[in-house]
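Q: got a predicted model here, sequence first, then my questions.
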Amino acid sequence: MVNVLKLNFMEKIKVFLIHDYDALMDSIESILNDSESIVVVGKANSAALAEQLIRTKTPDIVVADVSVCEKVGADLTKLIKREFPKIKVIVLSMQDDFINISKMIKSGATGYLLKNVKFHELHKAITKVMLGETYIQNSITAKFINGYQRENHTEEVNILSPREVEIIRLIAKEYTSADIGRMLFISEHTVETHRKNIWRKTGVKSIVGLLNFAHEHQLI
């Protein structure tokens, strides 16, 4: 497998840089060009100029500062992916929170790095992204994973109606369907219907499974 990957990189990875700070962009260019597997084929300090030059330079990867003045990060990434769908995008940002990382990944970026990234990790990110992987800077990976898990849990809870959540909490207190019906002023049959819907939506198959689901999603 390793030999195959090396063969794929016999041609240098062509990188295009977008950054509004020319001195930093020149520094990145110089270091990347020292690599045996990477070459910087162009650079731009604005989204408009980048769009124009990318058409002629045909890079494999765009490394873009998401704060470039006239285009916010997600818009810039979407523009690149819409106009040049084969090009992979690695974004540079000052934001390390899940919301911003997730927004950029959903916009089409396959790499997310902070502006303080070390050059050896930038090189690693370019290589990984070129292999079809998504790369998030090591120092913020855990934060992204935790945020992703919380978001998925929220989506799972959102499929439950407020009444179903209420019934789950009463079930957890060991009330019977008849008890719950009296407390909520609904029939026992209606409670049983809610219970069936809860089993179906959560995918649990027992009271123990339901309690585990409720604990995991902080319903009780």
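A: Thanks, I have the structure now.

Q: contacts and neighbour counts: CA atoms only from here.
A: Fine.

Q: distance of T56 relative to K43?
A: To K43, T56 is 12 Å away according to Cα to Cα, to the nearest Å.

Q: do H215 as well
A: The spacing between H215 and K43, counted by Cα to Cα, is 51 Å.

Q: likewise K12?
A: Separation of K12 from K43 (Cα to Cα) stands at 17 Å.

Q: doesn't Y112 lie inside a strand?
A: Yes: under DSSP: H, G, I helix; E, B strand; the rest coil, Y112 sits within a strand.

Q: from what I see, it and E133 are in contact.
A: No: using Cα atoms under 8 Å, Y112 makes no contact with E133, being 11.7 Å away.

Q: who has more neighbours, the two?
A: Shown here are Y112 and E133; by other Cα atoms under 10 Å, Y112 has more neighbours (29 against 13).

Q: got another one to weigh against that:
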Amino acid sequence: MSHQAVAMTPPIKIFLADANFLFIEGLSVMLSTIADFELAGMTRNASETLHQVQQVQNDIILVDANFFFQGHCTFGQHLREVHRGKILVLHDAISVSCLKKITSLADGFLSKTASRHQLCDSILAVVEGRFIKQIKGSLFASLNSTFQQELVSRYELTPREVEVIRLIALEFLSVEIAQKLCVSEHTVDTYRKNITKKLNVRNVAGIVNFAHRWQLV
């Protein structure tokens, strides 16, 4: 009785690059439990990543979005030059406008709050060249929604407080905000106090800076 050899698909070799030790360690442990994936290497800073990624054969690098905006912001160009595999950018609370700046440097984007299932799907999609098609369309709208959700979660803001922050940044007075929201001026003042405390800022300028940093206006 003859036995026909079965061709085995080689595992996808993954390189990890992230500054957060606990995150990258946890990610490496999770990936090691998935048969289709193989951990090729790990680094924790931009310069080490550019050096190591040339020495280690891999199919895809999962890299911290913050690496692209450190120093003189040349990391992305250099990574494209020295890395032959795909690039999946992992982001947390970074603005959508920043991510758009590196669209041409990445093959895909994924939030660090994504599930195990979403991570696996994204890795496969990027390796197969399918993910980049989504970037030009609805992906950034989705990222923007996720970005706002992370904002609300991190600072424990209510939807109404976010709206008040927007209006303050747009230079509306308390009496005008009260009229727009159909509440009393006293209620708006309460919102201001709560917002100041939650954001840990001292004055209106701090609130305005926060609004611009998180692209609320």
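A: Received the coordinates, thanks. Here the structure is a predicted model, which is why all the values come from computation and not from measurement.

Q: mind checking the TM-score on these two?
A: The TM-score (TM-score structural alignment, normalised by the length of the second structure) is 0.54; 138 aligned residues with a Cα RMSD of 3.4 Å.

Q: what about H215 and K43 of the first structure, which has more around it?
A: Between H215 of the first structure and K43, K43 has the larger neighbour count (other Cα under 10 Å), namely 23 against 12.

Q: could you find the counterpart of that one in the second structure?
A: For K43 of the first structure, the aligned position in the second structure is M42, judged by TM-score structural alignment.

Q: can you pull the contacts of that match?
A: Taking Cα atoms under 8 Å, 6 or more residues apart in numbering, we find M42 of the second structure in contact with 15-17, 24.

Q: just the ones in helices from those residues, please.
A: Counting by DSSP state H, those place I24 in helices.

Q: can you lay out the contacts of M42 of the second structure as JSON lines showing neighbour count and distance to T187 of the second structure?
A: Output for those, formatted as JSON lines (neighbours: other Cα atoms under 10 Å; distance: Cα to Cα, whole Å):
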{"residue": "F15", "neighbour count": "25", "distance to T187 of the second structure": "51"}
{"residue": "L16", "neighbour count": "22", "distance to T187 of the second structure": "48"}
{"residue": "A17", "neighbour count": "24", "distance to T187 of the second structure": "47"}
{"residue": "I24", "neighbour count": "20", "distance to T187 of the second structure": "44"}
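
Q: which of the contacts of M42 of the second structure lies closest to T49 of the second structure?
A: Nearest to T49 of the second structure among the contacts of M42 of the second structure, counting by Cα to Cα, is A17 at 6.5 Å.

Q: distance check, the residue sitting nearest the centre point of the second structure against I12 of the second structure.
A: Among the residues of the second structure, H91 comes closest to the average C-alpha position under Cα atoms, centre = their mean, at 1.9 Å. Using Cα to Cα, we find H91 of the second structure at a distance of 21 Å from I12 of the second structure.

Q: please apply the same query to Q149 of the second structure.
A: Counting by Cα to Cα, the gap from Q149 of the second structure to I12 of the second structure is 32 Å.

Q: just F67 of the second structure next, same as before
A: 23 Å.

Q: need the helices for the first structure, in chain order.
A: 2-8, 22-33, 47-57, 73-83, 98-107, 119-130, 138-158, 162-172, 177-184, 188-202, 207-216.

Q: for A64 of the first structure, find the nearest of these.
A: Nearest to A64 of the first structure, of all those, is helix 73-83, at 8.3 Å by Cα to Cα.

Q: just checking, what packs against that closest one?
A: For helix 73-83 of the first structure, the packing partners by 3 or more Cα pairs under 8 Å, 6 or more residues apart in numbering; DSSP states H and E come out as strand 88-93, helix 98-107.
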